[in-house]
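Trainee: coordinates for the following, if possible.
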Amino acid sequence: MQTILSTSYPVHFQETGYDAINEFIAKNGFKTVFILVDENTHEYCLPILQQELEVDVTFEVIEIESGEVNKNLGTCMSIWHALTDLGADRKSLLINIGGGVITDMGGFVASTYKRGIQFINIPTTLLSMVDASVGGKTGVDLGVLKNQIGLFADPEMVIIDPLYLKTLSEIEITSGMAEIIKYGLTYDKSLWHQFIDENKEVDLVGMIHRSIEIKNEVVLEDRLEANLRKILNYGHTIGHAVESYFLESDHKKTLTHGQAIALGMITEAYISSKLFDFPQEDLTLIKKIITRIFGKVPVLKEDYEAVINLMKHDKKNVNGQVNFVLLEGIEKYKIDCKVSVDLIKESLDYYLAE
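Mentor: From the prediction side, this is the model:
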């Protein structure tokens, strides 16, 4: 597949990527290269990368515990200490190999360590391939509030290899589908149409490439999310709040990001139908298909207030006002939309209804 050129870095695919990383390491004369992993990517993905590395340098592996719950400044501190103890300097390179937690946090760690060292992202989950590793956003959570601490910083390159997807469970693959559906509903309906026929086998590799193209097109036009890039948050205003609520609750099972965004896309499509006459037939189809893929999140009416309170911390908010990305139609988006609390609750009722 053809390399995609982003703001200041390339997104390479498969062998092209490994050739590029070997050339980059050799050209820059790194004595030691640091690799950030969690326990899963250490076991299943690092061996794949090691087989492709053909440079005579020392590699130091830094392992953290997996999961969104560990995407915080405490974990960053442990990584910064490890880099320091292992002798990292301002000319060091950090390779982040893992899902969105690893690439988000690894990019943040690298871009702040000694005021910034170079880093490379190698996403290993579908979600991180089509979303988290591309676009220059880095960051960590603040408590249960997602991505509240971070900055924009570009990697030297991103390497996409679908071979890593073979190490994932089905639920992790499904989680990543939510972001592809988001691109389809907001930007390219041909992606959305691939989900409509449940008997048709999807071209997953092609969908990955097209999703990255879309995100890159959006980022090139609006890197700092002043306007167009906000469309990438469709489904995320309610979705992130639900995800955070389930993460902090002692009585709820933690959701995948995709499950939460799936709920968000259905509820925000419902709100779109009420505010902008988003077609009823499209709303019905969105609910049918997304529910078929993701099932239903067991949110309860008594959860509504807590979820709505968490929305007040959404990064798109301005002057305390919650801002939504909504739809007038497939590929027809509206940004900075104001929604009443009553309509948010009504949308959750619609989601829960059979």
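
Trainee: contacts, neighbours, all on C-alpha from now
Mentor: OK.

Trainee: where do the strands sit along the stretch 201-350 of the chain?
Mentor: Counting by DSSP state E, counting those that start in this stretch, the stretch 201-350 of the chain has strands at residues 324-329, 332-337.

Trainee: quick check: which of the ones you listed is buried the most?
Mentor: Highest mean neighbour count among these (mean count of other CA atoms under 10 Å): strand 324-329, with a mean of 23.

Trainee: that one - contacts with which helices or strands?
Mentor: Packing partners of strand 324-329 (3 or more CA pairs under 8 Å, 6 or more residues apart in numbering; DSSP states H and E): helix 257-276, strand 332-337.

Trainee: and the angle from that strand to helix 257-276?
Mentor: 60 degrees (axes from the mean of the first three to the mean of the last three CA atoms, to 10 degrees).

Trainee: and the contacts of strand 324-329?
Mentor: Strand 324-329 is contacted from outside by 186, 230-231, 233-235, 237, 268-269, 271-273, 276-279, 316, 333-339, using CA atoms under 8 Å, 6 or more residues apart in numbering.

Trainee: could you flag which of those are buried?
Mentor: By neighbour count, with 16 or more other CA atoms under 10 Å, those hold 186, 230-231, 233-235, 237, 268-269, 271-273, 276, 278-279, 316, 333-336, 339 as buried.

Trainee: about what we covered before: to residue 177, which of the helices and strands packed on strand 324-329 lies closest?
Mentor: Among the helices and strands packed on strand 324-329, helix 257-276 comes nearest to residue 177, with 7.0 Å by CA to CA.

Trainee: and this one, so I can compare the two:
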Amino acid sequence: MNSIQANGYDIHFNNEAYLRLNSYLNEKIFSKIFFIVDENTNEYCLPKVLPLVETNTPFEIIEIESGEENKTIETCIQIWSVLLELGADRKSLIINVGGGVITDMGGFIASTFKRGIAFINIPTTLLSMVDASVGGKNGVDFGGLKNQIGTITNPEMVLIDSSFLETLSQREMRSGLAEMLKHGLIAKKSHWEKFKKLSDIDFDTLDELIAESVSIKNAIVTQDPTENGIRKALNFGHTLGHAIETYLLEHPEKEALLHGEAIAVGMILESFISFQQGLLKEEEYLEIKHHLQQIYGTVFFDANDQNSIIDLLIHDKKNEYGKVQFALLNRIGDIKINQTANNEVITKSFSDYNL
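Mentor: Presented below is the predicted three-dimensional model:
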């Protein structure tokens, strides 16, 4: 697959990715390389990466615990301290090998350490390949809310190696699939249509779909790097989805959802709101709801859950002038940004979802 030129960096795929990495390492002179991993990517992914890295630059491995609950400023402080202890300087390079937690947080750590050092992302989950790989967003959760502290700083490059997906569970794959479905819903109906029969998708086809999904997101981000306009389209499903994800993480007695699972719920709810606001046709809303529930099932939210989730919306970082902001669908493949919805229609969306 051809590399994709993003805004200030390139995204490379499979074997080409390692060739480009080695070429880059030969051209640049780094004092030391630091690989940031979690216990899973340290065991399953880094052993594949290291033999393919051709450099005489000394390196260190920094391992953190996996999980969204560790995507905090406290973890960053620990890693900044380790970097100092191991002699990291402004000529060091960080290579983040992991899912969205690692690439989001590793990018934030690199972009703030000594006012910014170079970093490369190697996403290892489907979700991070099609979402976190594009756009330069880095950050951590704060105050129990997702991605409240962060930067927009581009990596030197992103390397996507789809062979890492062989280590993922079906649940993790479905989580990543949600972002790919979102890309089709907001920008390219034909991309959405390709997922109608999941049984027909083999590994080679998946490679092509990943590249297409990355291209869709990249085209949007390139137009609006700092999210002042069309990039807000990527928030479809995320206003309610993030609130749902946060609410369930804060209540250990309830079963937490993976990011993509929560976004799938959010896309159904926000599709209903799109329909209620007179944008999306009912038949397209029902198509979206049916297809997503076939893949992700249904999560029941009682009245207390719904009220708590709605209360969390006020803290969403996408809000402007105290108003909750939505990206809503005009139709499959077309989005309308800077939309608002009252609590009544949001509550109604949960009622319809629970049917």
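
Trainee: how about JSON lines for the strands of the stretch 201-350 of the first structure, with distance to residue 198 of the first structure added?
Mentor: Formatted as JSON lines, the strands of the stretch 201-350 of the first structure follow (distance: least, CA to CA, whole Å):
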{"stretch": "strand 324-329", "distance to residue 198 of the first structure": "22"}
{"stretch": "strand 332-337", "distance to residue 198 of the first structure": "25"}
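
Trainee: closest one to residue 300 of the first structure among the ones you listed?
Mentor: Among these, strand 324-329 sits nearest to residue 300 of the first structure (CA to CA), with 22.0 Å.

Trainee: what span of the second structure is that closest one aligned with?
Mentor: Under TM-score structural alignment, strand 324-329 of the first structure corresponds to residues 326-331 of the second structure.

Trainee: average gap between the longest strand seen in the second structure and the first structure?
Mentor: The strand that spans the most residues within the second structure, counting by DSSP state E, is strand 145-152. Once the two models are superposed, strand 145-152 of the second structure sits on average 0.5 Å from its counterpart in the first structure (mean CA distance after the TM-score superposition for the first structure).

Trainee: starting at the chain centroid, how far to that strand?
Mentor: Put simply, strand 145-152 of the second structure sits 12 Å off its chain's centre (CA atoms, centre = their mean, to the nearest Å).

Trainee: all helices for the stretch 101-250 of the second structure, in order.
Mentor: 126-127, 170-187, 189-193, 203-223, 238-250 (DSSP state H, counting those that start in this stretch).

Trainee: on average, how far is the match of strand 324-329 of the first structure from the matching bit in the first structure?
Mentor: Mean for stretch 326-331 of the second structure is 0.7 Å (mean CA distance after the TM-score superposition for the first structure).

Trainee: wait, isn't residue 263 of the first structure in contact with residue 236?
Mentor: No. Residue 263 of the first structure lies out of contact with residue 236 (CA atoms under 8 Å); the separation is 9.1 Å.

Trainee: show me which of those two is the more surrounded one.
Mentor: residue 263 (31 against 26; other CA atoms under 10 Å).

Trainee: need the contact list for the more buried one.
Mentor: Counting by CA under 8 Å, 6+ apart, residue 263 of the first structure has contacts 235, 238-239, 296-297, 351.

Trainee: run the last query once more with 10 Å
Mentor: 178, 235-236, 238-240, 242-243, 269, 287, 290-291, 294-297, 299, 347-348, 351-352 (CA atoms under 10 Å, 6 or more residues apart in numbering).

Trainee: what residue in the second structure is paired with it?
Mentor: Alignment note (TM-score structural alignment): residue 263 of the first structure maps to residue 265 of the second structure.

Trainee: please tell me how far its match sits from residue 239 of the second structure.
Mentor: Going from residue 265 of the second structure to residue 239 of the second structure by CA to CA, to the nearest Å gives 11 Å.
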